[in-house]
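Undergrad: sequence first, predicted coordinates after that:
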Amino acid sequence: MIFTSNSEIMPASGGFSLSVCAGLCAALASVNSKLALDQNGTTIKLAVPCNWLSKQNCFFMVIVLRCVCVILMLVFNAAMWALFVRALNRCSSTVEAAAVNSVSNFFFTAVFGKLLFGEVLALLWWLGASVILFGLVMINYGSSDQVTQQTDKKDR
């Protein structure tokens, strides 16, 4: 159970989905960071039609897009922290919230890296990711069993 600021009692639910959303926001923040801070600017130049613009206008558009990406990085980081704090309040344990957040960030970052930047994920990466996912499932089932046992003890 969770006590809200209005002294209402609400069931501890939604923590898992909040942790996943926090991980997604963290991955989106890292994508925007990569776009904004790319030394060559090759990734961000793909979004600007430099063939139709003068060299000076193209440079200006790249700077504007980099600034937008920095702002989006900050927004997604703030959203990630807000969601993560809510997940910490709603999950049965802080370990569960932190593990789900980390694993979802890990997977979303890999998907975005593959789709947006053409990064290659080796078989060993997938094996490691599967082991991490299995560990998350074990943590999640272990914490739900523990909450059930504590609830049964209180009912007696």
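TA: Sure, I can see it.
Undergrad: CA atoms for contacts and neighbours, from now on please.
TA: OK.
Undergrad: sort out which residues of the strand or helix carrying residue 80 are buried, please.
TA: Secondary structure from DSSP states H and E places residue 80 in helix 55-90. By 16 or more other CA atoms under 10 Å, the buried positions in helix 55-90 come out as 58, 61-63, 65-66, 69-74, 76-81, 83-90.
Undergrad: following element in sequence after that helix, please.
TA: Next along from helix 55-90, by DSSP H and E: helix 94-117.
Undergrad: if you count neighbours, what's buried in the helix or strand just after that following helix?
TA: Sequence-wise, the next helix or strand downstream of helix 94-117 (DSSP H and E) is helix 123-155. Residues of helix 123-155 classed as buried by neighbour count (16+ other CA under 10 Å): 129, 132-133, 136, 139-140, 143-144.
Undergrad: another one to put next to it:
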Amino acid sequence: MKGQIYAVSSGLLAALASLCGKYAVASSEAHELCLDLLAYWYEDNEDEYHLSSQLCQNYGLYYIHATFLVLMISINCVMWTTFTKALNYSSTSIEATITNTAANFFFTAILGQVLFGEVVNSLWWLGTVLILCGLVLMHHSHNKPARKPGTRLKRQ
């Protein structure tokens, strides 16, 4: 159970790291975030907002890109630490990997819908389910009982 919790946590952290990566490199998302932050800070003073919005076109984007780049690297470090703990506490490495991948896909879809208005259609979910089914099949094929060469498996 502890391995599952660590695996889900590392999947969430992976989704958050990719979110930070999007803000670190995508100028349009970073510019909209800058404008949204200024609108929040200066909601009562429209003149200040318009003066400050020029910051988003000049130096504000550099600060946002740099901040999210540092956040992405930091969250990735924590994610790998958490995933390593998931591997330690799970019965098999593939169990931790399946749980981590499923959580990462799920949280990425939710964050994309909520923050960016992305449409995650049924084809995307079908693809995700097929990937997870493939991982589960790998897990089950990997757990076949070991036998010595030249011997038969006992039927139960």
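TA: It's in. Everything numeric here is computed off the predicted structure, so don't read it as measured data.
Undergrad: can you pull the contacts of residue 81 of the second structure?
TA: For residue 81 of the second structure, no contacting residues are found, by CA atoms under 8 Å, 6 or more residues apart in numbering.
Undergrad: please disregard the earlier target; I meant residue 50 of the first structure.
TA: Each residue near residue 50 of the first structure by CA under 8 Å, 6+ apart is listed here: residue 58.
Undergrad: quick one: secondary structure of it?
TA: Assigned by DSSP: H, G, I helix; E, B strand; the rest coil, the conformation of residue 50 of the first structure is coil.
Undergrad: roughly how far apart are it and residue 143 of the first structure?
TA: The gap separating residue 50 of the first structure from residue 143 of the first structure is 54 Å, by CA to CA, to the nearest Å.
Undergrad: what about residue 24 of the second structure, how many neighbours?
TA: A count of neighbours around residue 24 of the second structure, defined by other CA atoms under 10 Å, yields 23.
Undergrad: aligned to it, what sits in the first structure?
TA: In the first structure, the residue paired with residue 24 of the second structure is residue 36, using TM-score structural alignment.
Undergrad: which residue packs closest to that match, ignoring adjacent ones?
TA: Once flanking residues are discounted, residue 36 of the first structure sits nearest to residue 66: 4.4 Å by CA to CA, 6 or more residues apart in numbering.
Undergrad: then residue 102 of the second structure?
TA: According to CA to CA, 6+ apart, the nearest residue to residue 102 of the second structure is residue 132 (6.8 Å).
Undergrad: so who does the one you found touch?
TA: So residue 132 of the second structure contacts 98, 101-102 (CA under 8 Å, 6+ apart).
Undergrad: quick check, nearest of those to residue 17 of the second structure?
TA: Nearest to residue 17 of the second structure out of those is residue 101 (CA to CA; 14.0 Å).
Undergrad: for residue 71 of the second structure, see how far away that closest one is.
TA: For residue 101 of the second structure, the distance to residue 71 of the second structure - CA to CA - is 21 Å.
Undergrad: name the element the corresponding residue of the first structure for residue 5 of the second structure belongs to?
TA: Mapped onto the first structure by TM-score structural alignment, residue 5 of the second structure lines up with residue 17. Assigned by DSSP H and E, residue 17 of the first structure belongs to helix 15-37.
Undergrad: mean deviation, that helix versus the second structure?
TA: Aligned to the second structure and superposed, helix 15-37 of the first structure gives a mean residue distance of 0.4 Å (mean CA distance after the TM-score superposition for the first structure).
Undergrad: which residues are contacting the helix or strand following that helix?
TA: Per DSSP H and E, the first helix or strand lying C-terminal to helix 15-37 of the first structure is helix 42-45. The contact list for helix 42-45 of the first structure (CA under 8 Å, 6+ apart) reads 35-36, 62, 65-66, 117.
Undergrad: again, only this time at 7 Å
TA: Residues outside helix 42-45 of the first structure that contact it (CA atoms under 7 Å, 6 or more residues apart in numbering): 35, 62.
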